[in-house]
Structures are given as C-alpha cells and as structure tokens.
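In: Pasting the sequence and the predicted model now:
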Amino acid sequence: MRAIHDKMSAGTTMARTAAPKVLFVASEIFPLAKTGGLADVCGALPQALAGRGIDVRMLMPGYTEALDRVVAAQVIADLGEILPGAPARIVSGWMPDSGLPVWLVDCPPLYRRRGSLYRDANGCDWPDNGLRFAVLNHAAARIASSGHVAGWCPDIVHAHDWHAGLLPLLLHRRGGERPKTVFTVHNMAFQGLFPLHEARALGLPPYAATLDGAEFYGRLSFLKAGIRFADVVTTVSRNYAREIGTPEFGCGMDGLIRARRGAVGIMNGIDEHVWNPATDDYLEQRYSRDNMLGKHACKVALQRQLGLDVDPAAPLAESVCRLTHQKMADVLLARLPDLLQRHPHLQMVVHGCGDAALEQGFTAMAAAFPGRMAAHIGYDESLAHRLHAGADILLHGARFEPCGLTQLYAMRYGAIPVVRRVGGLADSVIDVDVAGGEAAGFIGFVFDAPTGEALGAAVERCLAVYEGAPQTWVRFRRSAMSGDYGWQRSAAEYARVYAGVAPSLQGWDEVLEGYRDDALARAAS
C-alpha cells in the first residue's frame, strides 16, 4: 500500500494546474479486469500520458474482480437509475499498479456476475450486453459533462472500442460546451450489434436508429456510433488504419471510414515494466539480452511443466492467441502434422481458447505427438509470460490483425516471431531478409498469403537459421530483445492527437516538449 501512495504522490506533483484533463473509458483495464490486449492498452497508455503531466482518469464497469482489486475504494456519487432497472453508483479508487485514479460504475445487477466480462459460464454472450455497456456510456457522459464527480470535468474523452462507442454520440447530442471526443477502434470485426428497436430503451435519441446515426444493416451498432460521432477516430497501427478503409478489412464500415477521411493509426506499445524478462517474477530464472542463461533455464522448466521432452537444443515454438478463424488457428492446426513430421526435434505449445472444434483439434494433436506438443486451453497470464521466456519461436498468423501485442511480448523475451504481413504485424515485424538482423528490434520471418503453404515456408526459413546457423540466430534474438516496444513514442502521438482536437487548452507545449526531449535522448543513446 505504501508503494501505491508513493506513486500517487509522484503523479500529483507532476500534474499541473493547467494540465489537459483526459478521461479514458473502456470495458476492461489491466490489472483490474482483462480478457485481451484492450485491457493492456488501457492500463499502460494512461501511465505514459500521466508521466508527462496529462491529468488522466479512467472509468470502467464495476465487475466483482475490479472492485476487489482497486485500492482504497469508496463510493463518491450515486447516479440513481441511469436506465430502467440499472441503478448505479461511482466508486473511486486507485490502480494497484500505477496509483492512477480510476472510477468504477457500480451496478450490481449488470456487472457482478459469474462468467467472463462479456459471456456467461457457457460461453454465450450475455443477452443484455447492450444495456450493460449503454449504462457505462451514460455514466461516462454524465461525468464528462457535469463535473459533479470529485469536481473534475475532462477536456477530452478517449473512448475505446465498441463498448464505449455510444459515448461520442451521447456527448454530441448534448451540444454546446462539451469535451472533445477521441474514439479508438481496436478491432473493426467486433461491432457491438444489437436489435435496432432497443435504441430507445438504451436511452438514445431517435436519430441514433437511422442510417445517419448508428443503424448498420438493420441493427444498432455501438462501433458505428463511435466512428460516426467522434471528433477524431484512431486505430491501433498505421497499416490497419489504411486497411479499414478498404472493403477487404473494413467489415462493412469502410465507406464510413473513407467519408471521415480515414483514421489516425498509432501503433500500440507494451508495458515494459510488466513484460521484462530481467524483472519478471513469473519466470524460473530472470535474464536479459546480455545474459541469456536464464532463458535456457526457462525453456527446460517449461518443457518439464508441460510434459515435453527435456531437450534444450530442440526448437520450441509457441502459439499464444485466441483459437479462431481470424488468428489462422485452423491453418496452423492443419499444417502442424506436416511440420512435426518433417522436423523430428521441433516442439510446439498452443495456449488459448476460442472455437470448440479448434480447441478439441489442438488437444487431439497434442495426444498424437506426446512429448513434442502441448495444448493448454484457456488463458493464464503467468503461463503466457513463461511461454515467451521458454520459447524460441512464436507462430502468429492472422487473416487480419489490428495491432497485436503478442509479437511484441515475444520479441521482448527473445522469441522470434513468424507472422503474416497484415495490419499491425506488418508495422511491428521486419523480415530478417530485409532487416538483416542489424536493426534494433522488430526482427522476424514474414509471409504474405493466409495459407498453410505460406506459413510452412516461413517456418522452414526460420528453422533453417535456428538449426543451421546458430550464431545468426543469436544475433537475431539479441536484435529482437533490443527493440523499443514501450509506450512513450505512441503516447507522444496520442498527445499530439489530443492537442489537435483541443488546441486551445493550456499545457500542450510542456507536454509535447517533454516528448521531444525523450526523442532526442533516445536518438543520442
């Protein structure tokens, strides 16, 4: 607790009276609640922004686990019945890792449930997800426009993904003086679709149910509302920003993106304090690019834990992702028998969950190759850390990939990625034949077609280096571990977006000057 208060004090001294105020709104924020990369982004990016004096506060649903993990929780406002059957309070607290302020929308009937954040124990979407996240948006709109909570009113509201997509619409409806809105699309494929007739019950104005509002092929889309009404739309990599303006990747909303003259693409980073093999408490033994003995120990420990043959020289590949069509899990499943048969020393670990047929397929594959393959269905944060530490290779295909964080984690831990040249993967991984292993970071093996043949050819290239040119592999691994994968550069780009949407605010010069100083320091080193 003392460490949290120290962080809170440090953040307070950094904030200035004229600091721009930004409210982050998301359905999940690490470490309070997490199902995927959205939580990691919304946990780490505010820290990078706050570190330069932006007054950042976060708002998310009051899930049971979030209420249990937040520090010094206390009720600071009663919002009454925001929507019929949805009484809500605001619980204030501090993030347990960064000490930043966070508010939880406490509505027990909607958020305190068994199951995951979005699905019940049977894996089905909660039937009232529309209401659940509409309440989050209405609570955020009330906080953002009134200043009644803790006497604080944001200058900019940063809404994340479809769960917060109604917020730009609700603030736009209020008109007059209101916070500016930035809406980040984390994945165009998840659109928050609900029956159109529910719009009124969700507290939306009549025009929300029209083509010029949030209507999308006869349904109500939270994602479209965010894209349509935000002052600025961003997404999570430059390449994906280009892709979503095309029919292939726009998921039916490419016309809307083009009508807005595109989105601003800003590559995600990772929390380099959480994901750091030199300090990671999850690992059998810590290591760094200058002392790799620990990675050897992590590999042996992982092989023992997962029932693989203990062979430090064997190439160990990992796949850590959702087991879905998007992630090309079906392609990997079909290609694995050939790869394992052609390379008798190759080992493979699959970690994730998703389509039941794919889960069963990987489980059966592990049974068919005992000692050489393991399948861990589900998601375990500690195991993900140990996998990146113990693996030599990451297999990470995708039919589309807005950004991807797994390849960044893997490179940080010295696992070389094999990825498809799409979305953020294209921005974050440079093929070794192009980079030559000389550039700092972003080293991997890249393929183009979403096919087993293309994936297999890239794996063959990778294994040829691992097995035939060990010194080159060491150089590639060291290069990958040397990359700058943190949030500072990306946070600077977000700060510039904020400054562009609200240029009249005081404090931007100091914020952006700090980032310029950082850029000069990195260049000098």
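Out: Received it, and whenever you're ready, just let me know what you need. Numbering: from 1, shown residues only.
In: When you work out contacts or count neighbours from here on, use the C-alpha atoms and nothing else.
Out: OK.
In: Packing partners of the helix or strand hosting residue 496?
Out: Residue 496 belongs to helix 488-501 when assigned by DSSP states H and E. With contacts taken as 3 or more Cα pairs under 8 Å, 6 or more residues apart in numbering; DSSP states H and E, helix 488-501 sits against helix 37-50, helix 508-524.
In: can you redo those as TSV with distance to residue 21 and mean neighbour count?
Out: Formatted as TSV, the helices and strands packed on helix 488-501 follow (distance: least, Cα to Cα, whole Å; neighbours: other Cα atoms under 10 Å):
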stretch	distance to residue 21	mean neighbour count
helix 37-50	10	22
helix 508-524	11	14
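In: In CSV: those, plus distance to residue 452.
Out: CSV is the format used below for those (distance: least, Cα to Cα, whole Å):
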stretch, distance to residue 452
helix 37-50, 26
helix 508-524, 40
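In: relative to helix 508-524, how tilted is the helix holding residue 496?
Out: Orientation check (axes from the mean of the first three to the mean of the last three Cα atoms, to 10 degrees): helix 488-501 against helix 508-524 gives 150 degrees.
In: can you give me the strands in the stretch 301-450 of the chain?
Out: Taking DSSP state E, counting those that start in this stretch, the strands of the stretch 301-450 of the chain run over residues 316-320, 347-352, 373-377, 393-396, 416-420, 430-431, 443-447.
In: here's the one I want to compare it with:
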Amino acid sequence: ETEAMKILFAASEAYPLVKTGGLGDVVHALPRALQQQGMDVRVILPAYRLILEQIASLRIAGWLQVQGAGRMHMIRILETDDHHLGVPLLLVDATDLFDRPGSPYLHPDGYNWHDNAERFTVFSRAVAQLASSGDILDWKPDVVHGHDWQTGLLPAFLKLIPEAPTSVYTIHNLSYSGVFSHEEFTHLQLPSEWWSADATEFFGNFSMLKAGIVFSDKITTVSPTYAEEIQTPGFGYGFDGVLRSNHHKLKGILNGIDQDIWNPATNSYLPVHYSLKHRYLAGKRSNKQALLEQLGLFLQDDQLDTPLLGFIGRLVEQKGVDLLLQIIPSILDNHDARIVILGSGEKHYESALREMAALYPQRLLLTLGYSEELAHRIEAGSDVFLMPSRFEPCGLNQMYSLRYGTPPLIHHVGGLADTVVDATQENLENGTATGFVFHEPSAASMLHAVERALKLYQNTAEWHKLIRTAMAQDFGWTKSASEYIQLYSEIT
C-alpha cells in the first residue's frame, strides 16, 4: 500500500476559528474532503490571540529563528489537539506579530495593521522552513498549499530551499493583492533578485500575490470561468499579463458547498423541512408563507402563488446592486411579484433601497444587515434567487439556491457561469435547465431574464421540472477534492 500523500495547508484564516470571508470556509472544508479521500492533511495558521483563546491544549513542537523587518523573531511552532477543523492544526506563534486584538488583518479601529507586510512575510518564511526540514514535526509534506496574498511569498521562499516540497497557490480573490513598498521590501531583507518585473515587482511596489503566481508550481482559482477571465484586462487587476504568461500552470477548480449545513431536509433555521424526494413543493410554499409572515406580511392562501424574488448579498457594485435598483420599479409596476432583500453595504445603496421599499410597501421587503437564519429562510422561501454580480470568482449563494430548489438568475460570469444552466427552450426540453442567465451587465439584459423567469413560473409543469433539476445538482466538495488530488499528483 502506498503511503498517503502529505499536504500542508497554509492560510491566514479557517472557519470556525477565524473567518472574514469565503477563504475561511474553503480552508475548513477542502482539507476535510481531501482527508476523506485518503490524503494526510494538516493546516497551519498564525497564532492570533482569537485562536489561542479557543484552544484548550497546545504543545511546543519546536522553535525557529525567522528574519523579520530589521529584526529576528524567535518563533514557536505549536501543535494542537483542536478538533474544530477535523484535521490536525499547527500554529505559528510570533507573539509580537499575532497575539493582539482585532481581526487577522485589521486593528480593532478598522484600519490595516501597520506591520502586515512583516506579519505575513514572517508567517510565510516560518512555514517554508518548517515544511522543508521535517525535523520539528517528524512529518514532511509533499505539497504546501497556500492561499491568497497573505501566503504569496510562501512558494517563493520554498524555491530558495534545497529539497523543499512543491507548492500550489490558490487565488480566492484577485482584488486583494498584498502590495507593499520598495522600502518594506528592503526592510524585510527579501532577495534583491526578486525586485524585478519577472518576479515580485508590481508597478513600482512589490506584490505578495504576484510572488505566489510566479514562484508556485501550480496556481488554482475557484472556478474554471474565473481562471479564463483573470487573464483579461477587465478582470485581471493588473495581473492579467503575468497570469497569461503562467497560464500553463493555472487551473480553475470550483469551490464546493457544505451540503450538511445547506440542506433543506435538516436545516434547523427552516420552519418546514423538504427534499427532492419529500414534499418539495409544499415545503417551499410553507417556508414562503413563514418568511412573509416573519417580514410582516399575512396573506390569503391564493396570494401565496405570487412569485417571490430573493436577493442576499453585500450592497456593493460588484454584486450588481445598481442593476437590481434600476429594474425593481419595472418588475413591481408591470408584474404581480414580490422582492425580498437581505444585505448591507454602501450607504447610497442602502438609502436608495430604503426609499424604494417605502414606495412599494408589502411588495419590496427589505432587511438591512445580516442574519444567518434569515438567509436560509430566504433561500428556501423564494421562487427565484437574483445574483447579478459583475464578477464572481466562485459564488456560493447560487449553489445554495439550487440545493434549496430556488432557480438562480445570474449574470454569466465566473463561478456563476459554471454552475447554472439557462432555461432555454432546448435546455428545458432535454432536462438540463436549472436557472436563468443574462450575458450583458445591463439593466435591460437583467430585466429580460427576470421577465423570462416570471413567464416560465406561470407554466406549472415546466417550473416544477426546473426545480427538480436544480435540486438534483451535486456541488459538494468530493469532486473538487479529486481535482486537487490530481493536481498534487502532477507535481509530486
């Protein structure tokens, strides 16, 4: 029997210990899925105060001396018996860098930590040293898998060490690029040959993200379509050139979703449970009624047939909120429909939505803020889920919607394009349709898709078939994990 492949995940966050976004979810779910397929996986994180407060037992595995910004750090590598992640967890403990209040990246007052360049350079250096020796842990990974700009220097440091493991680098969001000045570059005593356009130099500064792209053995991003898009100026944030020249090692692998949490048959936030096999129509109808009542709307039974369109998301331009605002009046003036919105974000979008909700009482149901319970209830109770993002590396809500039998209406970008099949006549006939797709980021294009959805909703038989196909999709982590294993085996 061959020995299991050893994979070390290095990241700046992991749910449920510390999470600011989708990155944390992936670092929680993917290692578990890999472990289930026989990989020997460990996760290493910075020892933030927030994490240390949650962990009962720690052992010092060993010490490392690591170069920082004009000073050396004595760093402890901690092993834990923590079970939050479901795989073994290691911590890089540099007290003066990580043992402080606030989030992983921000001061409690909301601005970036002044020493973020040093914090994540030291983290990456420590992980590279640890992964290359095998002395401290008596365990040496075959592959080190880093994530986003915070570990961008990790593949670069590995390339400086003889006998180092190979590296995979995953870009979750290209718009955070870890850019710092030449002064910090010098202060951190990074190799002078890295200061070049072929390495880490980026428009007069240096970028940790770019280091990850240039020095890793494989680059992944979180959907196949996004992998293509980021090689173009419109989506590339200035990295499209370096990504094009490294496209031979770039692959898009879709994120999965947690199908245990997002399960309409068991989720505790839902008033009524349902599944593809069990009362999905009655279940969705009861959840719709409960949702509307929770939002203050008590309807006669025959009024429940009015289609409900849902939107959950940050109220920012990326999410296409401007398109939604432009078409709400046309939808509500010309159709018997309701819209439910949950989210918070830019003040001008919040106030525009508030004004519009006042114009359409009982038809535009607005909740500013975020609630996990309400998110599940909107996914279950809506008839169509609106997701008009201008760009979307992967996107999760469209997959949650499919799982909950709520056909998503999406702009054809990134992970949205990879997960939703348009309800064209042909796709409806051959049983592949799962939602509604528009191709131009314009109000007219989105409105046309909404009107197609509202028209199909009147055709009960077709609509039920659409829901059944949506609910039959499988977006768990198993398939994605297999693709990562394939990728790892190509470089070991």
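Out: Nice, thanks for sending it over. Keep in mind that this is a model prediction, so the values were computed, not measured.
In: Now the TM-score, please.
Out: The TM-score (TM-score structural alignment, normalised by the length of structure 2) is 0.90; 483 aligned residues with a Cα RMSD of 2.6 Å.
In: right, and the strands of the stretch 301-450 of structure 1 - which one's nearest residue 306 of structure 1?
Out: Closest approach to residue 306 of structure 1 among those is made by strand 373-377 (6.3 Å; Cα to Cα).
In: packing partners for that closest one?
Out: Counting contacts by 3+ Cα pairs under 8 Å, 6+ apart, strand 373-377 of structure 1 packs against strand 347-352, helix 356-368.
In: Mind listing what's buried along the helix holding residue 496 of structure 1?
Out: Judged by neighbour count using 16 or more other Cα atoms under 10 Å, the buried positions of helix 488-501 of structure 1 are 488-499, 501.
In: Output the residues you listed as a markdown table; include the columns distance to residue 150 of structure 1.
Out: Written out in a markdown table, the entries for these read as follows (distance: Cα to Cα, whole Å):
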| residue | distance to residue 150 of structure 1 |
| --- | --- |
| 488 | 29 |
| 489 | 31 |
| 490 | 29 |
| 491 | 26 |
| 492 | 28 |
| 493 | 29 |
| 494 | 25 |
| 495 | 24 |
| 496 | 27 |
| 497 | 26 |
| 498 | 23 |
| 499 | 25 |
| 501 | 25 |
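In: coming back round to it: of all the helices and strands packed on strand 373-377 of structure 1, which gets the most neighbours per residue?
Out: Most buried of those by mean neighbour count (mean count of other Cα atoms under 10 Å) is strand 347-352; its value is a mean of 23.
In: ok and that strand relative to helix 356-368, angle-wise?
Out: Using the same axes, to 10 degrees: strand 347-352 of structure 1 against helix 356-368 is 150 degrees.
In: what's around residue 228 of structure 1, how many residues?
Out: 23 (other Cα atoms under 10 Å).
In: Assumed it was part of a helix.
Out: Yes. Assigned with DSSP: H, G, I helix; E, B strand; the rest coil, residue 228 of structure 1 falls within a helix.
In: for residue 27 of structure 2, what are its contacts?
Out: 9, 11, 13, 14, 15 (Cα atoms under 8 Å, 6 or more residues apart in numbering).
In: so how far is residue 232 of structure 2 from it?
Out: 27 Å (Cα to Cα, to the nearest Å).
In: How about residue 333 of structure 2?
Out: 39 Å.
In: close enough to count as contact, residue 375 of structure 2 and residue 312?
Out: Yes. Using Cα atoms under 8 Å as the test, residue 375 of structure 2 is close enough to residue 312 to be in contact (6.9 Å).
In: Now list whatever residues contact both of those two.
Out: Each of residue 342 lies in contact with both residue 375 of structure 2 and residue 312 under the rule Cα under 8 Å, 6+ apart.
In: Scan structure 1 for its longest strand.
Out: strand 71-83 (DSSP state E).
In: Next, the angle strand 71-83 makes with the helix or strand that it is followed by.
Out: As assigned by DSSP H and E, the chain's next helix or strand after strand 71-83 of structure 1 is strand 86-94. Counting by the same axes, to 10 degrees, strand 86-94 of structure 1 lies at 160 degrees to strand 71-83.
In: Find out how far stretch 117-126 of structure 1 is from the centre of the chain, if you would.
Out: Computed by Cα atoms, centre = their mean, to the nearest Å, the chain-centroid distance of stretch 117-126 of structure 1 equals 20 Å.
In: same question, stretch 272-285 of structure 1
Out: Offset of stretch 272-285 of structure 1 from its chain centre (Cα atoms, centre = their mean): 19 Å.
In: and that stretch, which stretch of structure 2?
Out: Here stretch 272-285 of structure 1 aligns to structure 2 at residues 259-272, judged by TM-score structural alignment.
In: Give me the contact list for the matching stretch.
Out: Contact partners of stretch 259-272 of structure 2, identified using Cα under 8 Å, 6+ apart, comprise 273-275, 283, 286-287, 290, 373-374, 376-377, 380, 400, 403-404, 475-476.
In: From the opening residue of it to its closing one, how far?
Out: Stretch 259-272 of structure 2 has an end-to-end distance of 18 Å (criterion: Cα to Cα).
In: For it, list every residue counted as buried.
Out: For stretch 259-272 of structure 2, the neighbour count (16+ other Cα under 10 Å) marks 262, 263, 264, 265, 267, 270, 272 as buried.
In: now stretch 207-227 of structure 1
Out: By neighbour count on 16+ other Cα under 10 Å, the buried set for stretch 207-227 of structure 1 is 208-209, 213-216, 219-227.
In: Relative to residue 101 of structure 1, which of these is nearest.
Out: Using Cα to Cα, the buried residues of stretch 207-227 of structure 1 come closest to residue 101 of structure 1 at residue 226, 24.6 Å.
In: that older thread, now the helices and strands packed on strand 373-377 of structure 1 in a markdown table, with distance to residue 94 of structure 1?
Out: A markdown table is the format used below for these (distance: least, Cα to Cα, whole Å):
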| stretch | distance to residue 94 of structure 1 |
| --- | --- |
| strand 347-352 | 30 |
| helix 356-368 | 37 |
